[in-house]
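> using only what follows, build the 3D model:
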Amino acid sequence: MGRSTERFPSKADVIARTPDVAVREMLVHLEQAGIDTPFDRFDRQKPHCAFGLEGTCCKNCHMGPCRVTPKKPRGVCGADANLIAARNILRWTAAGVASHGARGREVMLALRGAADGSLDLPILGPEKVRATAKAFGIDDADKTVEELAGEIAMILLDDLCRTLPGPHRTLEAMAPPERLAVWRQLDILPVGAYHEVFEALHRTGTGTDGDWENVARQVLRCGLAFAWSSVVGSAIAMDCLYGLPKRGRIETNLGAITEGTVNIAVHGHSPVLVAAIVKAARREDLIAEARAAGAETIRLYGICCSGHSALAKFGDITPLANAMGAELVLGTGALDLWVADVQDVFPSIMDVAACFHTRVVTTSDSTRLPGAEHIAFDHHHTNLAEADGLAERIVRRGIETFGERQSGQVQIPQARMAAEVGFSVENVLATFGGGQVLHEHLRSGRIRGIVNLVGCNNPKVVYEESVVRVAEELMAHDVLVLTNGCAAFALLKMGFCLPDALVGAGAGLAGVLAPLGLPPVWHMGECLDNARASALFRAVSMAAEEPLRHLPLAFSSPEWSNEKGVGAALGFRLLGVNSYHCIAPPVSGSEELSRFFFEGTQEILGAVMVVDPDPIALAARIVADMDARRGALGWEPAGAPSEARLSVLRPQSGGRHHHHHEEEQGHEKT
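Now for the predicted structure:
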């Protein structure tokens, strides 16, 4: 043991098979320039450590690291493979709670500041404030929206950081009663997100919890804290402060970059400063400064979830790539300023930015990058009120940098695609005329089921291929697809989020969606917007008068790669919804924990984890499991699948889009 024999794809495989021709072009372009990408660095990490892949390496104390094998079945402290793997996955889950919770806290603080007047921010979601207040049992016609928003912010913050035992009010108000009873019986209801992370680190320390099953129970508590504080709580705060998503049509992919404009990318997850940057970029005085510098105007581009979030709320932003593709965007040489906030911002972006004279600005004390300029909220968030001033400084940096763009080093691929965005539970139910209508389409078999298809990318599978293949198989089988976050970029770029993509859908799904002008894949925003998918699932459950575990619903993150991915899958499985993946979690070194993770949760939660590296086979398993649930309900069988597949019907054309680019002008390897 120790060195993996598993065969992961190479960069050459990605170039040959990735569904996006713009990705292919930029990988070749950067290779010719001698510039590394994540795919080069992944190749150099091979072969991977098998202990790490199996979850049987323990580094939690300095007596090790300990690596258990059949010949060395216990670490120095006596921990076996079951306990070590359970401790490791618990720490992963706790880290995911902290990741989403930390940036959620920022918007909760901003909501409180907007409510009490300490921040000059309008509350743009009054309808969400009223609906949330009603759910929390605090609605009062005599209270202003601001007063209710302030109370909501404090409830969300209390659920996030509670230490005194008490009810988790977000969970108690929003979760299905049937699930609350299950979680209470299992004794996995969280005290608060902060406490469960604190407890997870405590009980995985040296000589503390030695019972792997008890450690696994804490994984479930962290899963609930992740789902209901870090995700749902954060999403509530965002919708109250910035309003619900707005439907619209946009353009995406690298071909949507314009060369004659001040081009600013926002990259990360936190919406507070990004919202201020959107406002600043619209200011006539700053646009006039950009024109005086020789630019046509100021344009904003979205990388990772900052782009999705601003796009759904405000428009005026062009989504380009997920975290794995960020360096390819930088490689176009067309970005003047790169604004990095929090999470999924690889340190390596600094190397590529330096090659193309793109200035990088960081905006959070938790995400500094060596060599970047820091224009940020402070550690204590005492300067949230300065957001507009910080945003003005940032946009001016972009204008100043416009003149530094390297002549002859801009290469923008031609690939571009229109997409429809901005789906929410509220506008979906309004379009259908209520949850009962959507339920009837499911019961009749016109819609076979609904899948939330999400997740960050992982070079252990070919970049974006699994997401695209799963989506096209599902829609061909009359499965409606919801998407958000990193996975959504692939589906936006490949045309799945347009009504004319129904040519690759089954007859039943197309018959339902075409008259409404809806695409087969609904873009619901950023990764926090898993909360929208779970809320839509709950709306269907209420209309059907059936618990979620009985319904043809599923969660899939084919290419998941980080700690938040564990929490996202757990959040849905805790609701009774199966999760489906092309990459396995690092638990295979423990037979007991593997059994618990994959099948054992069926008995206690009504849901399992399914892993198949073949995306088409994975989609087939989703369809089969949906049909089994439909059969158990006595619902009408769904129709035969379409023979058409969207990627075959609409192959992307290649082609280079050169802007005075000279191939012989390479860069030294950075």
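
> going forward, measure contacts and count neighbours with C-alpha atoms only.
Fine.

> may I see the buried residues of stretch 39-52?
Under the neighbour-count criterion of 16 or more other C-alpha atoms under 10 Å, stretch 39-52 has Phe39, Phe42, Asp43, His48, Ala50, Phe51, Gly52 buried.

> whoops, I mixed them up, stretch 538-558
For stretch 538-558, burial by neighbour count (16+ other C-alpha under 10 Å) applies to 538-542, 544, 547-558.

> just the buried residues of stretch 39-52: which are in helices?
Taking DSSP state H as the definition of helices, the buried residues of stretch 39-52 contribute Phe39, Phe42, Asp43, Ala50, Phe51, Gly52.

> now the buried residues of stretch 39-52 in CSV, with distance to Pro9?
Compiled in CSV, those are given as follows (distance: C-alpha to C-alpha, whole Å):
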residue, distance to Pro9
Phe39, 9
Phe42, 9
Asp43, 8
His48, 13
Ala50, 17
Phe51, 20
Gly52, 18
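
> to compare with the earlier structure, here is another sequence to fold:
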Amino acid sequence: MDIHGINKHIRLHHTKFGHDTHEHHHNTTVNDYASAVSEYKKTFASKKDVLEQTPDPAVRDLLLHMEQLGIETTFDRFDAQKPQCSFGLAGVCCRNCTMGPCKITPKSPRGVCGADADVIVARNLLRSVVAGVSAHGARGRESMLALKYASEGKIDIPIEGEAKILAVAGAFGLDTGNKTVKELAGEVADILLEDLSRTVPGPHKTLHAFAAKERIKTWAELDILPISPYHEVFESLHRTSTGNDGDWKNLMKQLLRSGVAFAWSSVLGSSIAMDSLFGLPNRSTSRVNTGALEKGYVNIALHGHSPILISEIVKLGRTEEFDKLAKANGALGIKFYGICCSGLSSMYRYGGVIPLSNAIGAELILGTGALDLWVADVQDVFPIIMEVANCFKTVVVTTNDSARLPGAEHYGFDHDHSNLDQVSELAGKILNRAIESFANRREVPVHIPQYEIEAEVGFSVEYINRHFGGVKPIAEALKSGKILGIVNLVGCNNPRIVYEKAVVELAEILLKNNVLILTNGCASFPLMKLGYCSVKALEQTGDGLRSFLQDLPPVWHMGECLDNARASALFKAAAEAAEADIKDMPYAFASPEWSNEKGICAALSFRLLGVNSYHCVHTPTQGSDNVTEFMKNGTKEILGSSMIVDVNHIELANHLVADLKEQRKALGWD
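So this is what the prediction gives:
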């Protein structure tokens, strides 16, 4: 199906969107979006709201502590930014060339080049999406290269994911006879790298090996099968540059194509590389929240998204050599704490890495004064952490040339990864620096809110197969109604929403209605901190879900944000076991507090599967009725999914539950 086919399915009625009423349409749109944006801004949370309503008492404690010390946080800066720019919120400002910046108003409904609101909004949204594609793809490339170099003996990193490599090699159709695991790992890495960076058109091997056949057929008919993430990012930046694509519908087609590339290479390809190199997660129990911080130890925070150096730091830090060195400098030993995704991936593979906070709460954790060294690798590491770290003499170390911070010390890989073979040496330098910092910080006052709980982590399709003997029991529980539906509840946090409240209260409503929840990344932190990743949380579920799970928590923690791949794999496996298409299953994707480019991409990747997405934060499209309609409902007929946005998270949750019931009814499962 070409772009004209997509246009037909979007059902753009001429009476509303036709060129005959172009001028009138845009004047009406500008006035409408100004009103809509104004109402939307009224829903934005304040720091006062967070202090009164955040569900985690440790967050409230640390916010007040920081306020008493006169140190600003994300929530102070968000308040200071008000009122936020209406043009930015609506997506109708353009600065792609220097004839502007241009903004769409009733007085000037077109930019200098003639681009209207539809085109400007579509261009901006597409650029955000491909930023997300490149973010997961770039950090995934590091894992793919490490897997390749480890297989060739160029770097001394053990390949621990033998089972994963064998399974993926089989899916790729590789000849596994008389080949070592290292040899197969090299072949897998080469395929992943080729899919990531292909320039000569050809089949995307990872997509064709793992995506559902019905979806591949749909994407092929829509002509949105990607060449590779590298190509689609390159092409998207090209077509949104000056004097190129002026058809908003064609830009949306490229957005969908880029979303497919994100899902099957930037996410799944990167996930395969990590699991192949470091092994699959293990179901385990972890201490969670600030009460798990302990004075007297060399305390190291792991923050970001890249596992290569982080994993080596954790492994080396647990050796007798560094334990003795820490104790020789007056410490009780070395402890590791997780911020954002690097901490989560280390936690579920090695255990003992204690998750404390998502990215938005990083400043609060620094404000405890308990951290001696902060490892900042890539993504979701805000530059403000340097000022807070300096207040408490915490040493900040950056490890990647893509994410430097002024004033931080740098021990990391070169931009071309030519020193990947120095991973142990770099890890050793960082650990030595942490021990030095501990010795220099003994007089720093420490404030640790005593809130701590245990959470179960490390769920995957592989674990589920072992526990239940396959995915069929889940499909049967769905059919019988013991499980009403399955929701992937994820996403970063956004200060527009009361911090972590929407995630927690949405989860409460879902569990009461027998919805099984999968989670990962930033949204998983409040679910861990408040007990939802514990068997004890079965007390808050409906009878059906409780009777099915028995000894499992009702929220399955699947890892870091890259582990959306695990959720989509479970969606696919359960749909196949139920003999239904993914788009027809009672599934949903929810990211109520999403805040960045990767968040748009994550929602888009599930929308492409035919799964509805649910949010409390609008995409910046309100300046274009056409693009807004496309994002919300335009993919319903062509993909089977819609985007539902409601700033009231309670109403959003109830809407989600009602939609799951409708999907069940359509399947005849009531």
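
> just the helices in the stretch 51-200 of the first structure please.
Per DSSP state H, counting those that start in this stretch, the stretch 51-200 of the first structure carries helices over the ranges 81-116, 126-136, 145-161, 169-174, 177-186, 193-203.

> how about the helices in the stretch 501-650 of the first structure?
Here the stretch 501-650 of the first structure has its helices, by DSSP H, counting those that start in this stretch, at 507-513, 530-544, 563-573, 591-595, 601-605, 615-633, 646-649.

> distance to Ala181 of the first structure for these - can I get that in a markdown table?
Below are those laid out as a markdown table (distance: least, C-alpha to C-alpha, whole Å):
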| stretch | distance to Ala181 of the first structure |
| --- | --- |
| helix 507-513 | 35 |
| helix 530-544 | 16 |
| helix 563-573 | 15 |
| helix 591-595 | 24 |
| helix 601-605 | 11 |
| helix 615-633 | 22 |
| helix 646-649 | 43 |
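
> which one of those helices is the most hemmed in?
With neighbours defined as mean count of other C-alpha atoms under 10 Å, those peak in mean count at helix 563-573, which reaches a mean of 25.

> quick one: the residues in the second structure that it pairs up with.
Aligned by TM-score structural alignment, helix 563-573 of the first structure corresponds to residues 597-607 of the second structure.

> and the gap between the most far-flung residue of the first structure relative to its centre and Gly52 of the first structure?
Distance from the centre of the first structure peaks at Lys71, with 40.4 Å (C-alpha atoms, centre = their mean). Lys71 of the first structure is 17 Å from Gly52 of the first structure, where distance means C-alpha to C-alpha, to the nearest Å.

> now Ile447 of the first structure
Note on Ile447 of the first structure: its distance to Gly52 of the first structure, by C-alpha to C-alpha, is 41 Å.

> next one: Ile287 of the first structure
Distance from Ile287 of the first structure to Gly52 of the first structure, by C-alpha to C-alpha: 51 Å.

> got it, and Gly2 of the first structure?
Distance of Gly2 of the first structure to Gly52 of the first structure, given as C-alpha to C-alpha: 8 Å.

> same question, Lys460 of the first structure
14 Å.

> and what of Arg443 of the first structure?
Per C-alpha to C-alpha, Arg443 of the first structure is found 44 Å from Gly52 of the first structure.

> pick out the residue closest to the middle of the second structure.
Cys561 (3.7 Å).

> what separation do you get for that residue and Val129 of the second structure?
Using C-alpha to C-alpha, we find Cys561 of the second structure at a distance of 16 Å from Val129 of the second structure.

> how deep is the closest residue to Pro637 of the first structure other than its chain neighbours tucked in, by neighbour count?
Leaving aside its chain neighbours, Pro637 of the first structure sits nearest to Gly445 (5.5 Å; criterion: C-alpha to C-alpha, 6 or more residues apart in numbering). Using other C-alpha atoms under 10 Å, Gly445 of the first structure has 21 neighbouring residues.

> which position in the second structure aligns with Gly445 of the first structure?
So, by TM-score structural alignment, Gly445 of the first structure is matched to Gly481.

> what does Ala539 of the first structure give?
Looks like Ala539 of the first structure aligns to Ala573 there (TM-score structural alignment).

> ok, its match - contacts?
Going by C-alpha atoms under 8 Å, 6 or more residues apart in numbering, Ala573 of the second structure touches Val471.

> about what we covered before: the match of helix 563-573 of the first structure vs the first structure, average offset?
Once the two models are superposed, stretch 597-607 of the second structure sits on average 0.4 Å from its counterpart in the first structure (mean C-alpha distance after the TM-score superposition for the first structure).

> how many other residues sit next to the residue nearest to Glu23 of the second structure when sequence neighbours are not counted?
Excluding the flanking residues, the one nearest Glu23 of the second structure by C-alpha to C-alpha, 6+ apart is Pro109, at 7.6 Å. By the other C-alpha under 10 Å criterion, the neighbourhood of Pro109 of the second structure contains 23 residues.

> alignment lookup: Pro109 of the second structure to the first structure.
Matched by TM-score structural alignment, Pro109 of the second structure corresponds to Pro73 in the first structure.

> what does Pro449 of the second structure give?
Using TM-score structural alignment, the equivalent of Pro449 of the second structure in the first structure is Pro413.

> over to Val339 of the first structure. Which of the three states is it?
strand (DSSP: H, G, I helix; E, B strand; the rest coil).

> ok, now which ones touch it?
Val339 of the first structure touches Ile264, Ala265, Val266, His267, Val360, Val361, Thr362, Thr363, counting by C-alpha under 8 Å, 6+ apart.

> try 6 Å this time
Contacts for Val339 of the first structure (C-alpha atoms under 6 Å, 6 or more residues apart in numbering) come out as Ala265, Val266, His267, Val360, Val361, Thr362.
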